[in-house]
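Please find the sequence and the predicted model below.
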Amino acid sequence: MSEPIQSDQFFNTRHEQVQHIELGKNKLAYFTTPYGEMNQDSIGYFHDPDNQTIIMLLADGMGGHSEGEKASKAVIQGIINELKNAKETGPIASIIEAIDAVHKKIQRNWNDAGTTLSVAEVNDKTVRFYSIGDSPALLLSSTGETLYQSNLHSPKDFALKSGLFAEKTIMQKEQDHYVSNVVGLDDYFVEVSPSLKLSKGDVVLISSDGLFDKNFTYQFALPNANYEETLQALLEQTALKSDQRHESLFDDTSFLFFQR
């Protein structure tokens, strides 16, 4: 007998502290909160116990676009709906096909909309990332070594990686919040990672850029410990500083955290 799907979505939400959910034998931490009154970040998760799959989703609506909150909501809602429909009719649908369907919906319904998207497809022993824009996707070892980091589709990240500017210079430039690839624009593209090995203690993290306070290197020191201790240590090294919301955040701030 098939086990029921578990999923949830959070739009324009204000969490005061980090939330936790048990998905089978695993736990997932998630959090989303606004910088001001409206939260243009949207997050969601989808757990298919039959296929031992957890899909983590995060979208950051473009702050310069009036429909950014609607776009981020549409992409999370649309992908989860596509995955639910695929579950009823057969194997889980291609995530890329689901993204493209939502992309076309955004273009049909809103003239001025765009959103980043970061997806982690976690299976029993592997993880694969799907990235559009500058919302980071990370695979970390139990001690904090970066095993995979998505490319951030923005002029600042390109300039840093190309060696055109030093990190300190990049952080001072006006282009800091420009994004060159978003769902809803004609020339968007999806960056897909290889299928990456997931070992015991490894951490999967997707977030909006607000979590890292302009930290380009994503270097962490983790205690090689359990879920609670690892999450606490990680958050202490971010703009959030703890599992509680505070008033010193500089942007909408969201993340989903999974530890094997």
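Great, that's in hand.

From here on, just use CA atoms for contacts and neighbour counts.
Will do.

can you give me the strands in the protein?
Assigned by DSSP state E, the strands in the chain fall at 6-11, 19-23, 26-33, 41-48, 53-60, 117-122, 126-132, 137-140, 146-149, 191-192, 196-197, 203-207, 253-259.

between those strands, which gets nearest to Glu229?
For the strands of the chain, the distance to Glu229 is smallest for strand 253-259, at 11.0 Å, taking C-alpha to C-alpha.

contacts for that closest one?
Strand 253-259 has contacts (C-alpha atoms under 8 Å, 6 or more residues apart in numbering) with 26-35, 41-43, 56-58, 200-211, 227, 231.

Which one of the strands of the chain lies nearest to Glu88?
strand 41-48 (11.4 Å).

Tell me the buried residues in the closest one?
Neighbour-count burial for strand 41-48, with 16 or more other C-alpha atoms under 10 Å as criterion, is recorded at Asp41, Ser42, Ile43, Gly44, Tyr45, Phe46, His47, Asp48.

List only buried entries from the contacts of strand 253-259.
Judged by 16+ other C-alpha under 10 Å, buried ones among the contacts of strand 253-259: 28-35, 41-43, 56-58, 201-211, 227, 231.

what ranges do the helices span in the stretch 51-200 of the chain?
68-89, 95-109, 155-162, 167-170 (DSSP state H, counting those that start in this stretch).

between the longest one and strand 117-122, how big is the angle?
Helix 68-89 and strand 117-122 meet at an angle of 30 degrees, taking axes from the mean of the first three to the mean of the last three C-alpha atoms, to 10 degrees as the criterion.

which strands and helices sit next to helix 68-89?
Contact here means 3 or more C-alpha pairs under 8 Å, 6 or more residues apart in numbering; DSSP states H and E; on that basis helix 68-89 packs against strand 6-11, strand 41-48, strand 53-60, helix 95-109.

Taking strand 26-33 as reference, get the angle to the shortest one.
Right, strand 6-11. If you take the same axes, to 10 degrees, strand 6-11 sits at 10 degrees to strand 26-33.

next up, a second structure to put side by side with the first:
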Amino acid sequence: MGEPEVFDHGQGHVLAFARTCPGKQDPNDDSAAIIRTLDDGLVLAVADGVGGSPVGHKASAIAMQCLLESVSSQSVSGDLRPLILDGIERANAAILELAIGAATTLTVIEVQDRVARGYQVGDSMALVVGQRGLVKWKSTSHSPVGYAVESGLMGEDEAMHHDDRHYVSNLVGSKSMHIEIGPTVRLAARDTVLLASDGLFDNLHLDEVCALARVGPPIKRMRSLVDQATDRMHSEHGKPDDLSLVMLTP
């Protein structure tokens, strides 16, 4: 995509962007989804397929399709959690059935009546950030390095350059997959919700992401995140990668 796409919704402005790794000839292994629910809620998702082309691309696409089919089966207004969990479980079974070594990360956020809840498998990340930069909720990266950062044993800068930063310990497409469910977070009027593959979070520090995501018109915020991550990818210590983002802003 050359430019982010913007969709207006009762919950706010929803933006999406996806781009293949600079210089890469294979398809983008990331997939993303914006799903409007029966009662005008939102389910936002980003997946990052692993295993190399074409299996990574296929795995992330299967995850989005299974999530879409499950959420779209909603017949009455109500709790989305069973539908989201079912979609992820279906994706896990479908990818395992391929028996080709495919797998994918998956991060999901549901938003209903300005209340958000996250679901996490792997190291694609999601967060809720307030107007003044306060991180109200952030998913935990399911990796040894991610757990070390969360526990305070490793700093963010060290983690970004650690030799094991690519290792992910929990994936959709694994017999041992588990789904981490986050708490409910009531969104204030100026809060921003952001989901992204590791093409963003492996190249920008959390405070940089928060600063760029919370200030300015929605399209400018997304462009700033993409441009800054792209510049960092081309730097000496950057990590060139596929890049996908979904954002909900006021």
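Sure, I can see it. All figures in this text were calculated on a predicted structure; none of them were measured in a lab.

coming back round to it: can I get the helices of the stretch 51-200 of structure 1 in JSON lines with distance to Gln219 of structure 1 and mean neighbour count?
Below are those laid out as JSON lines (distance: least, C-alpha to C-alpha, whole Å; neighbours: other C-alpha atoms under 10 Å):
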{"stretch": "helix 68-89", "distance to Gln219 of structure 1": "28", "mean neighbour count": "20"}
{"stretch": "helix 95-109", "distance to Gln219 of structure 1": "29", "mean neighbour count": "17"}
{"stretch": "helix 155-162", "distance to Gln219 of structure 1": "16", "mean neighbour count": "16"}
{"stretch": "helix 167-170", "distance to Gln219 of structure 1": "14", "mean neighbour count": "14"}
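
thinking again about what came up before, so which of the strands of structure 1 is nearest Phe216 of structure 1?
Of these, nearest to Phe216 of structure 1 by C-alpha to C-alpha is strand 146-149, at 10.5 Å.

That closest one vs structure 2, mean deviation?
Here the mean offset of strand 146-149 of structure 1 against structure 2 after fitting is 0.7 Å, by mean C-alpha distance after the TM-score superposition for structure 1.

which residues are contacting that strand?
Counting by C-alpha under 8 Å, 6+ apart, Pro136, Ala137, Leu138, Leu139, Leu140, Ser141, Tyr218, Gln219 sit against strand 146-149 of structure 1.

Any of the residues you listed buried? List them.
Pro136, Ala137, Leu138, Leu139, Leu140, Ser141, Tyr218.

still on that earlier bit, to Asp186 of structure 1, which of the helices of the stretch 51-200 of structure 1 lies closest?
Of these, the one closest to Asp186 of structure 1 (C-alpha to C-alpha) turns out to be helix 95-109, at 8.5 Å.

what packs against the closest one?
helix 68-89.

Contacts for the helix it packs on, please.
By C-alpha under 8 Å, 6+ apart, the list of residues contacting helix 68-89 of structure 1 reads 7, 9, 11-12, 39-46, 57-62, 92-93, 95, 98-99, 101-103, 106, 113-117, 184.

Tell me if I'm right that Arg214 of structure 2 and Leu134 touch.
No - using C-alpha atoms under 8 Å, Arg214 of structure 2 makes no contact with Leu134, being 10.0 Å away.

So for these two, which sits in the more crowded spot?
Arg214 (24 against 13; other C-alpha atoms under 10 Å).

Look up how far Ala213 of structure 2 lies from the nearest residue to the more buried one once chain neighbours are set aside.
Nearest residue to Arg214 of structure 2, sequence neighbours excluded (C-alpha to C-alpha, 6 or more residues apart in numbering): Gln131, at 5.9 Å. Going from Gln131 of structure 2 to Ala213 of structure 2 by C-alpha to C-alpha, to the nearest Å gives 9 Å.

For these two, list the residues in contact with both.
Thr192.

So for the two, which residue has more residues nearby?
Neighbour totals were compared for Gln131 of structure 2 and Ala213, and Ala213 leads with 28 against 16 (other C-alpha under 10 Å).

Pull up the gap between the nearest residue to that one once chain neighbours are set aside and Pro144 of structure 2, please.
The shortest distance from Ala213 of structure 2 to any non-neighbouring residue, by C-alpha to C-alpha, 6+ apart, is to Arg221 (5.2 Å). Note on Arg221 of structure 2: its distance to Pro144 of structure 2, by C-alpha to C-alpha, is 31 Å.

What lines up with Tyr227 of structure 1 in structure 2?
Using TM-score structural alignment, the partner of Tyr227 of structure 1 in structure 2 is Pro218.

so that match makes contact with His13?
Yes - counting by C-alpha under 8 Å, His13 is a contact partner of Pro218 of structure 2 at 7.2 Å.

Please enumerate the shared neighbours of those two.
Thr249, Pro250.

related to what we said a few turns ago, nearest to Lys161 of structure 1, out of the buried residues of strand 41-48 of structure 1: which one, please.
Using C-alpha to C-alpha, the buried residues of strand 41-48 of structure 1 come closest to Lys161 of structure 1 at Asp41, 26.2 Å.

Tell me which residue of structure 2 lines up with the closest one.
Asp41 of structure 1 maps onto Asp30 in structure 2, with residues paired by TM-score structural alignment.
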